[in-house]
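Participant: Sequence first, predicted coordinates after that:
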Amino acid sequence: MKNGLISMAMGCMVMISASAYAAGEASEVQANASVDAQAAMSHGEVKKVDVAAGKLTIKHGQLDNLGMDAMTMVFKVKDPAMLSQVKPGDTIGFIADEVAGVLTVVKLEKR
């Protein structure tokens, strides 16, 4: 009986340790994903905000994920609320992607 209780206690400790280890790995993966997302952000300057059309004109650097050189161009925004966050002249970090065949700002951060 004593050996059975010791075995059960050891089994519980192993399970708790494994859970804690997995939770630690998950938070490390999330932290790395956040760093990768920041690194993937492009930088630019807002030139025009067109609320009616749901678009931003951005003078931007190279967009690696889209294979585009630096230029000024118009992007649709994924969320119209993004338009109220910025005004012409603001410096931004953003991620643009092709959504349904349209170049779209999917993430936006004012700098």
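Facilitator: Thanks, I have the structure now.
Participant: hey, let's count contacts and neighbours off CA atoms from now on
Facilitator: Noted.
Participant: Under a three-state scheme, what state does Leu103 occupy?
Facilitator: Secondary structure assignment for Leu103 (DSSP: H, G, I helix; E, B strand; the rest coil): strand.
Participant: Run a quick check on Gly61 versus Gly44, I expect a contact.
Facilitator: Yes. With contact defined as Cα atoms under 8 Å, Gly61 counts as touching Gly44 (6.3 Å).
Participant: ok, second structure coming up, stack it against the first:
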Amino acid sequence: MRFSYPFSRHPAAALRVALSRSWHGGWLVLPVLAAALPVQVAQAQPVQAQATGQVVRIDAAAGKIAIRHGAIGKLDLPAMTLVYHVAPALLKGIAVGDRVDFTAERTGGQYRLTELKKD
């Protein structure tokens, strides 16, 4: 598709023309034009909540801890046992069976602990 002079200085006008002629000779032109436009993806902000629970399992080497806890409304979690990612430094002094207070964070569908201490 060739654009005449006025469109070369007005990309929005060129896009309007392309959209009106998106099926050109059986080929859809829109994806090619859309790929050339700048796109900004909004990233979800992390959601944090405080809770208490009981340690069920610890894997310090992998940086994971399983905690049985009640419902955490702010994270949309029912009462359950969930495996959280955690910095190994936060696991010092924590053992299986301990009651803990923790701050959990959800980012991009993953849960991690930002704070962890014995109850």
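Facilitator: Looks like it arrived, so ask away. Please read all numbers here as calculations on a predicted model, not as lab measurements.
Participant: Quick TM-score on the pair, please.
Facilitator: TM-score of the superposed chains, computed with TM-score structural alignment, normalised by the length of structure 1, equals 0.59; 72 aligned residues with a Cα RMSD of 1.8 Å.
Participant: thinking again about what came up before, the more surrounded of Gly61 and Gly44 of structure 1?
Facilitator: In this view Gly61 of structure 1 and Gly44 are compared by other Cα atoms under 10 Å, and Gly44 has more residues nearby, 23 against 15.
Participant: wait, is that one part of a strand?
Facilitator: Yes. If the criterion is three-state DSSP, then Gly44 of structure 1 is within a strand.
Participant: which parts of the one helix or strand Ala37 of structure 1 maps to are buried?
Facilitator: Secondary structure assignment for Ala37 of structure 1, by DSSP states H and E: helix 2-40. Using 16 or more other Cα atoms under 10 Å as the test for burial, helix 2-40 of structure 1 gives Ala40.
Participant: From the centroid of structure 1, which residue is nearest?
Facilitator: Ala37 (4.5 Å; Cα atoms, centre = their mean).
Participant: Quick one: map that residue onto structure 2.
Facilitator: Taking TM-score structural alignment for the superposition, Ala37 of structure 1 sits opposite a gap in structure 2.
Participant: Tell me the spacing between Ala37 of structure 1 and Ala31 of structure 1.
Facilitator: Applying Cα to Cα, to the nearest Å, the value for Ala37 of structure 1 to Ala31 of structure 1 is 10 Å.
Participant: Over to Gly67 of structure 1?
Facilitator: For Gly67 of structure 1, the distance to Ala31 of structure 1 - Cα to Cα - is 26 Å.
Participant: now what about stretch 21-41 of structure 1, what contacts it?
Facilitator: Asn65, Gly93, Phe94, Ile95 (Cα atoms under 8 Å, 6 or more residues apart in numbering).
Participant: what about the third one, how many neighbours?
Facilitator: By that I understand Phe94 of structure 1. By other Cα under 10 Å, 22 other residues sit near Phe94 of structure 1.
Participant: That one -> structure 2?
Facilitator: Under TM-score structural alignment, Phe94 of structure 1 pairs with Phe102 in structure 2.
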